[in-house]
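**Q** Give me a model of this one.
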Amino acid sequence: MVNCVVRNWQGEEVGQATFELKVAKEESAAHIVHRALVRQTTNARQGTASTKTRAEVRGGGRKPWRQKGTGRARAGSNRSPLWRGGGVIFGPKPREYNLKMNRKERRLALRTAFSSRAEDLIVVEEFAEQFSRPKTKDLVNAFERWGIDADGKILMILPEIPDNVYLSARNVERLKTIAATNLNVYDLLHADKIVTTAAGLAKIQEVYSD
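**A** Now for the predicted structure:
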């Protein structure tokens, strides 16, 4: 079980929050989280890189010069891979990069990654009512009161993302806001600090506890 301090909008400590998630064994934790991270980044690749072979590149139908008698090396096409403007040997072609990982392993890796960031987790009270209209400056000032460097990489996890909070957060360059149901290993490991609400922590516990 992990205990977290809960802070209010002014940055004062107002209570405690706890969460308990089943994580991987210490000896295998790094391996399973690494596999999940590699899977996520690999599956994000588009796989659309493509080059043309000598059969696909335009031109090259006529033999550049006769086979013998010129003193030059024999050539059958000016679109050979040896020529400038020719085809590409063993170049990339569109392909699928998808890696598979069992659902239970993926969820175990996600819980392990989240629990490993407990020291960088900031839990705050619900603050959506503080934004009657979008105001990025108010959110940045709140981060400073919570002890977070607004210039660092911040991941904000909310049970739901109100419009005014979303509009206030989208202008902060290195801040990413996601719903508690959309956790992923890359974002959890990439952020310097993770911000969530008590309700967000409860939602994570509810969705990922199994």
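**Q** only C-alpha atoms for contact and neighbour calcs from this point on.
**A** Noted.
**Q** Let me see the ranges of the helices in this structure.
**A** Using DSSP state H, the helices assigned to the chain run over residues 26-43, 103-116, 136-145, 163-169, 185-190, 198-208.
**Q** let's see this one next to it:
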Amino acid sequence: MVECIVKDWQGAEVGQASLDLRVAKEESAAHIVHRALVRQMHNARQGTVSTKTRAEVSGGGRKPWRQKGTGRARAGSIRSPLWKGGGVIFGPKPRDFSVKMNRKERRLALRTAFQSRTDDLIVVEDFSDNLPRPKTKELVQAMARWGIEPESKVLLIVAERNDNVYLSARNISNLRMISASNLNVFDILAADQLVVTQSALTTIQEVYGD
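**A** This is a model prediction of the structure:
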């Protein structure tokens, strides 16, 4: 179990929150998190890239010159891969890059990745009421009060999307906001610091605490 300090909108410590997730064993933790990360990145690939072989390039049906007597190399088609405008040898074709991973393993990897970032975790009270209207400047100032470095890549995890919070956060270049239901290994590992609202932490504990 990990105890986290909870901060309010002004950056003052107002309590503690606990995080207790079942994680992978130390000797296998890095392996399972790496597998989950590779799976997520592979599954994000579209796999729609395509090139044409010499059979698919239009034209090239007529032999460009006779076989013998010209002094030039033999040629059967102007769409040979050796020619400009010809087909592509062993070029990429549409394919499925998806990688399978058991659901229990995915959830274990997610819990392990999240709990491994507790040193960079900042828990704050729900602050949607402090933003009655979208205001990026006020959110930036609040992040500074929470002790976040200006140049850090920040992952903001909320329980539910709030329009005022979303509109305030979207113009901050180094901030990514996701809901607790969209938690994923890549975003957890890519961020320098994680900011989690108290309700989001409760949701994570309830959903992934098995």
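**Q** can I get the helices of the first structure in a markdown table with distance to R72 of the first structure and mean neighbour count?
**A** Supplementary listing: those in a markdown table, determined by distance: least, Cα to Cα, whole Å; neighbours: other Cα atoms under 10 Å:
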| stretch | distance to R72 of the first structure | mean neighbour count |
| --- | --- | --- |
| helix 26-43 | 47 | 16 |
| helix 103-116 | 61 | 20 |
| helix 136-145 | 70 | 16 |
| helix 163-169 | 67 | 18 |
| helix 185-190 | 56 | 18 |
| helix 198-208 | 70 | 18 |
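**Q** For R84 of the first structure, find the nearest of those.
**A** Between R84 of the first structure and those, the tightest spacing by Cα to Cα is seen for helix 26-43, at 33.1 Å.
**Q** R66 of the first structure is nearest to which of the helices of the first structure?
**A** Judging the helices of the first structure by Cα to Cα, what sits closest to R66 of the first structure is helix 26-43, at 49.0 Å.
**Q** Closest to the centroid, which residue in the second structure?
**A** Among the residues of the second structure, F186 comes closest to the average C-alpha position under Cα atoms, centre = their mean, at 4.3 Å.
**Q** Spit out the contact partners of the residue nearest to R174 of the first structure when sequence neighbours are not counted.
**A** The shortest distance from R174 of the first structure to any non-neighbouring residue, by Cα to Cα, 6 or more residues apart in numbering, is to K153 (5.0 Å). Residues near K153 of the first structure by Cα atoms under 8 Å, 6 or more residues apart in numbering: 174-175, 190-193.
**Q** ok, K153 of the first structure to I194 of the first structure distance?
**A** Counting by Cα to Cα, to the nearest Å, the gap between K153 of the first structure and I194 of the first structure amounts to 9 Å.
**Q** on that earlier part again, measure the residue nearest to R174 of the first structure to A55 of the first structure for me?
**A** When Cα to Cα is the yardstick, K153 of the first structure and A55 of the first structure sit 48 Å from each other.
**Q** shouldn't L121 of the first structure be in contact with K193?
**A** Yes. The pair L121 of the first structure / K193 is scored as a contact, 6.2 Å apart, by Cα atoms under 8 Å.
**Q** who's more crowded, the two?
**A** Set side by side, L121 of the first structure and K193 give different neighbour counts by other Cα atoms under 10 Å, the larger being at K193 (23 against 19).
**Q** Would you confirm that the more buried one contacts I122?
**A** Yes. Using Cα under 8 Å, K193 of the first structure is in contact with I122, at 7.4 Å.
**Q** so which of the helices of the first structure comes closest to W9 of the first structure?
**A** Set against W9 of the first structure and scored by Cα to Cα, the helices of the first structure come closest in helix 136-145, at 6.7 Å.
**Q** For the closest one, which outside residues touch it?
**A** By Cα under 8 Å, 6+ apart, the residues outside helix 136-145 of the first structure that reach it are 9-11, 149-150, 167-169, 171-172.
**Q** just to revisit the earlier point, how about the residue nearest to the centre of the second structure: what's its closest non-neighbour residue?
**A** L37 (6.0 Å).
**Q** tell me, how many neighbours does the alignment partner in the second structure of M156 of the first structure end up with?
**A** The criterion is TM-score structural alignment: under it, M156 of the first structure has L156 as its aligned partner in the second structure. Here the neighbour count serves as a burial measure; for L156 of the second structure (other Cα under 10 Å) it reads 22.
**Q** Now do the contacts for the counterpart of K193 of the first structure in the second structure.
**A** The criterion is TM-score structural alignment: under it, K193 of the first structure has Q193 as its aligned partner in the second structure. Contact analysis of Q193 of the second structure by Cα under 8 Å, 6+ apart lists 120-122, 148, 152-155.
**Q** ok, now how distant is T53 of the first structure from G76 of the first structure?
**A** Computed as Cα to Cα, the T53 of the first structure to G76 of the first structure distance reads 15 Å.
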